[in-house]
Structures are given as structure tokens and as C-alpha cells.
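> Provided below for reference: sequence and predicted model.
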Amino acid sequence: MRILIIDDEDDIREATQICLEVTGDWEVLTASSGREGLAKAAAEQPDAILLDVMMPDMDGLATLEKLQASPATNRIPVILLTAKAQPAEQRRFSQLDVAAVILKPYDPFTLSDQVIDALKTG
């Protein structure tokens, strides 16, 4: 399975990529911004997208909106990665049409399983 990671932080993006490749046998694509992520999602058609919520310029929620508005990408399941764990934010995320929300910091050894579970139920 192919997954696209959209995260502006190089170290998080690289660590997440390694985790998924090693523990889940994923083919991992990466993007360092919402704009790059939109282009890669449309061109590469990954099986899922891991999307960071907090990014400069176009944040994760704006990127999600554009992914869902485009016929080229609106069927790709999106999993949000966020450090925002406040109840109000959690309620807001639960109202979005996403496969799951995974809180940072996440356990790198269970991330692949979390993604697979989200895609099965999402």
C-alpha cells in the first residue's frame, strides 16, 4: 500500500516514513507542505494520506478541505496527525470527514497498526 505523509517538519516526516516502511511494509511518499501534498496526492493517488494539522501557509485543515473538494483526491482516506488534544479541538476533528485522528507524539511501533485499523473502519 502507498501512503503520503504531509508534514512540514523534516524530522517528523522522516521518522514517520521509517516507521511505516519498517513496521508496515508501506511504500511512503512525502510532502513538506500542503501545496506539495495536494500536487502529489493528485499525481500519485496514494491509498491513504497522513496529514499534519499544524503547518505554515496552508495548514492541515485547509489542505484537507482542498483534498476533499477535488474529484482527483476526494476518495483518498485522510488521517490527521495532531498535537492538539483539547476536548474542543477533538470534537471539531471528529466532525470532519477523516478516517482517524492520531495524536502526537505517537508510538512509532504501533503507528502502522493504527493506520491500518483506521482504514478498515474509516
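It's in.
> can we go C-alpha only for contacts and neighbour counts from here?
Will do.
> isn't residue 72 right up against residue 40?
No: if you go by C-alpha atoms under 8 Å, residue 72 and residue 40 don't touch, sitting 10.9 Å apart.
> anything in contact with each of the two?
Residues touching both residue 72 and residue 40 (C-alpha atoms under 8 Å, 6 or more residues apart in numbering): there are none.
> quick one, strands of the protein?
Applying DSSP state E to the chain gives strands spanning 2-6, 27-31, 48-52, 78-82, 100-103.
> neighbour count for residue 72 and residue 40, which is higher?
A side-by-side neighbour count of residue 72 and residue 40, using other C-alpha atoms under 10 Å, places residue 40 first with 18 against 14.
> residue 31 is in contact with the more buried one, correct?
Yes: Residue 40 lies in contact with residue 31 (C-alpha under 8 Å); the separation is 7.4 Å.
> find residues that contact each of those two.
residue 4.
> can you tell me, leaving aside adjacent residues, what's nearest to residue 13?
Leaving aside its sequence neighbours, residue 13 sits nearest to residue 7 (C-alpha to C-alpha, 6 or more residues apart in numbering; 5.8 Å).
> check it against this one:
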Amino acid sequence: MKTCLVVDDSRVIRMVARKILQELGFNVAEAEDGQKALEYCRGHLPDVILLDWNMPVMNGLDFMLAMRQLPGAGNVVIVFCTSINDLDSMVEAMQAGANEYVMKPFDSEIIRSKFEHLGLIESDGSEF
């Protein structure tokens, strides 16, 4: 079973994401900031990371840049999930190594669609 690390300072967002990801068949781990996520990744590289941008201690972009330096981390899929919706930030995240970008608020259909597009889950045959 694939693992997804949800990195967000909002407990509610982590809880909602956990429910959606478990329904999609993922084991889910959580971290409330980039530093805790980096500590997790040093011991267990997940298959995918659902990553917030604005967090205390270490933001999402700094976390992603540090995490990508870990052995084997180039294979980890990173989906930025944030309320920052300006094009420059999206481009910056993608150029820095993100694989996809999801806007908050999100729902199960959005996550399913992005994860299908990335090849992380099988298509359920429905149209969006």
C-alpha cells in the first residue's frame, strides 16, 4: 500500500486529507510543519506528499528543497496544496520540484483527479 505524508499546519485540513486519502487506499502519515515532515522523511520516504506552502517553523517550499536532497527523494511525488493562487507562486513551486498543484479548498474529486493524472491511483471510470 502506498504512503502519503500530509504536511499542513491545520489539523482540520490534515483530518480531511487523511479521510480522502484513506478512501483512495493510502496509508497516511501527518506532519504539522516542514521541519517535522523532513524528520519523518529522513526515516521513511513516502510515495507522495500533500504539502501546504505557508506553515510555521519551515514552510512547504523550504521543506521540499531540503527533502529533495535526501537519498531516493527524487522519486517522491509532491502535490502542493495551498490557498496561494498566484501564477508566480505556482510556477516557482513547479520549477523547484513539485509535481502538481492543488488549490484549497479541495475535495475528494479534486484529489482523486490529480492522483489519477499523476498515475498514483487507477481511474475509477467516472468523468469529472
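Alright, I've got the coordinates. Predicted, not measured: the structure shown is a model, and the values here were computed from it.
> check the strands of the first structure for me and report the most buried one.
Most buried of these, by mean neighbour count (mean count of other C-alpha atoms under 10 Å): strand 48-52, with a mean of 26.
> so what's the residue nearest the centre of the first structure up against?
The structure's the first structure has its C-alpha centroid closest to residue 50; by C-alpha atoms, centre = their mean the separation is 1.4 Å. By C-alpha under 8 Å, 6+ apart, the contact list for residue 50 of the first structure reads 3-6, 78-81.
> same check, this time on residue 71 of the first structure
So residue 71 of the first structure contacts nothing (C-alpha under 8 Å, 6+ apart).
> the helices in the second structure, which residues?
With DSSP state H as the criterion, the second structure has helices at 11-23, 34-43, 60-67, 87-96, 108-117.
> which of these sits most buried?
Highest mean neighbour count of the helices of the second structure: helix 60-67, a mean of 20 (counted as mean count of other C-alpha under 10 Å).
> average offset between that helix and the first structure?
Aligned to the first structure and superposed, helix 60-67 of the second structure gives a mean residue distance of 0.5 Å (mean C-alpha distance after the TM-score superposition for the first structure).
> got a list of contacts for that helix?
By C-alpha under 8 Å, 6+ apart, the surrounding residues in contact with helix 60-67 of the second structure are 33-35, 37-38, 41, 51-54, 73, 80, 93, 96-98.
> tell me which two in those residues are the farthest apart.
Largest separation among the contacts of helix 60-67 of the second structure by C-alpha to C-alpha: 54 and 73, giving 21.6 Å.
> and the strands of the first structure as JSON lines, adding distance to residue 117 of the first structure?
Listed next are those as JSON lines, based on distance: least, C-alpha to C-alpha, whole Å:
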{"stretch": "strand 2-6", "distance to residue 117 of the first structure": "14"}
{"stretch": "strand 27-31", "distance to residue 117 of the first structure": "17"}
{"stretch": "strand 48-52", "distance to residue 117 of the first structure": "12"}
{"stretch": "strand 78-82", "distance to residue 117 of the first structure": "11"}
{"stretch": "strand 100-103", "distance to residue 117 of the first structure": "9"}
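> closest one to residue 19 of the first structure among the ones you listed?
That would be strand 27-31 among those, by C-alpha to C-alpha, at 10.1 Å.
> re the thing from before, distance to residue 115 of the first structure for the contacts of residue 50 of the first structure - can I get that in CSV?
Converted to CSV, the contacts of residue 50 of the first structure look like this (distance: C-alpha to C-alpha, whole Å):
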residue, distance to residue 115 of the first structure
3, 10
4, 12
5, 12
6, 15
78, 10
79, 8
80, 10
81, 11
